[in-house]
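In: take this sequence and fold it.
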Amino acid sequence: MKQQIRPALVLFGLLTVLTGVIYPAIVTGVAQAAFPQQANGSLLVRDGKVVGSSLIGQNFTGNAYFWGRPSATGPMPYNAGASGGSNLGPTNPALADAVKARVALLKAADPANTLPVPVDLVTASASGLDPDISPAAAQYQLGRVAAVRKLAAVEVQALIDAHTTGRQWGALGEPRVNVLALNMALDVASTH
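Out: This is a model prediction of the structure:
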């Protein structure tokens, strides 16, 4: 029995050091050298303080800000510790009720807006943490944000355009607007 336990413990210790210390150290070192911004959480800083990550959505509810996709995480929105979608199917009455309530909220925030409500403003993403909205969702909110901030629509449009990211490698995904980065730029534009 001792002949079997000793090699097993040595192998266990060796694999623990290899996979628990050496491999993570190498991967962390390569990530820090090649992708330092991403390896450190893609944090966005304003006035020397971290205000969020460009990879995780935040709950903006004020009319002076662009709103992101709804979050299905609990107990609070955009809770990275509880990432996950709502798991409600398209025929589920609870999803239909939630979408109707979100549409009503958007219409109440901007009653003069006659544009169709983009689907990404009323449905949660699979992770519940999506930091981006479609350019159509940004366009839908442009009038409300410009009016509340007393900015010209063309100025807000320029900010949307500056914060719109195209398809990855020109073919993958859809164009998107990072809500936190756009709202940070709006804050700067409003103070000048």
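In: every contact and neighbour count from this point should use C-alpha atoms.
Out: OK.
In: isn't Pro175 right up against Asp161?
Out: No - with contact defined as CA atoms under 8 Å, Pro175 does not count as touching Asp161 (10.7 Å).
In: could you pull out the helices for this protein?
Out: Counting by DSSP state H, the segments of the chain that form helices are 2-17, 23-34, 36-39, 93-109, 135-149, 153-162, 179-191.
In: same list (those) but as JSON lines, adding mean neighbour count.
Out: Putting those into JSON lines (neighbours: other CA atoms under 10 Å) gives the following:
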{"stretch": "helix 2-17", "mean neighbour count": "11"}
{"stretch": "helix 23-34", "mean neighbour count": "13"}
{"stretch": "helix 36-39", "mean neighbour count": "14"}
{"stretch": "helix 93-109", "mean neighbour count": "14"}
{"stretch": "helix 135-149", "mean neighbour count": "20"}
{"stretch": "helix 153-162", "mean neighbour count": "16"}
{"stretch": "helix 179-191", "mean neighbour count": "18"}
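In: next up, for comparison:
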Amino acid sequence: MQSILRPALVLFGALTLAVGVLYPLAVTGIGRVAFPDQAAGSLVTHRDKVVGSALIGQSFTSPRYFWGRPSATAPMASNAAGSSGSNQGALNPALAETVKTRRDTLLAADPGNMAPVPVDLVTASASGLDPEISVAAASYQAGRVARERGLARARVDELISRHTVAQHLGFLGEARVNVLALNLALDNEPRPAR
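Out: Next comes the predicted model:
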């Protein structure tokens, strides 16, 4: 029995040390050297203060800001500690009601906007933490944001264009806009004279 147990325990200890301690330390060290910003959480600073992460969506509700993709995380929206989707299927009546409520909220915030509502403004993602929206979703909101801030629509469109990230490798996914970066750029805009 001892001839079987001792090698098994030694192997268990060696593998625990190698895979549970040495490998994570090596990967963390390489990550911090090769990708220091990403390894630190891709933190975004504004006016010498950390205001979020470029990888985690935030909940913006003021009409002066662009709104991100809805979040189904619990117990509150955009809860990074509780990444999850709603797990509601396309035929679920609760999902249809949630989408209708979100659409009504968008229409109430910008009643003159007759453009079709982009799907990513009324549906949550699988993680519930998307930091980005489609260019169509940003363009849909541009009129409201320009009006609320007293900016020219062309200036807001220019900010959207400047903060648009192209497809990966030129063909994977779609172009997108980081909501936090765009809203911070709006906050840096000079206030129009009244």
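In: now do the shared contacts for Pro175 and Asp161 of structure 1.
Out: Jointly contacting Pro175 of structure 1 and Asp161 under the rule CA atoms under 8 Å, 6 or more residues apart in numbering is no residue at all.
In: show me what contacts Leu129 of structure 1?
Out: Each residue near Leu129 of structure 1 by CA under 8 Å, 6+ apart is listed here: 56-58, 71, 73, 78-80, 83.
In: how about 6 Å then?
Out: Contact partners of Leu129 of structure 1, counting by CA atoms under 6 Å, 6 or more residues apart in numbering, are 56-57, 78.
In: which of these map to contacts in structure 2?
Out: Contacts conserved in structure 2 for the contacts of Leu129 of structure 1, counting by both residues aligned by TM-score structural alignment, their matches' CA atoms under 6 Å: 56-57, 78.
In: and the contacts of Leu129 of structure 1, which is closest to Leu151 of structure 1?
Out: Gly57 (24.4 Å; CA to CA).
In: pick out the residue closest to the middle of structure 2.
Out: With distances taken as CA atoms, centre = their mean, Pro131 lies nearest the centre of structure 2, 1.3 Å away.
In: neighbours of the residue nearest to that residue when sequence neighbours are not counted, how many?
Out: Distances taken as CA to CA, 6 or more residues apart in numbering put Gly57 closest to Pro131 of structure 2, at 3.7 Å, once the chain neighbours are dropped. Applying other CA atoms under 10 Å, we find 26 residues neighbouring Gly57 of structure 2.
In: how close does Gly20 of structure 2 get to Arg6 of structure 2?
Out: Per CA to CA, to the nearest Å, Gly20 of structure 2 is found 20 Å from Arg6 of structure 2.
In: now swap in Val33 of structure 2 and tell me
Out: Val33 of structure 2 sits 39 Å away from Arg6 of structure 2, going by CA to CA.
In: likewise Arg149 of structure 2?
Out: With CA to CA as the criterion, Arg149 of structure 2 and Arg6 of structure 2 are 72 Å apart.
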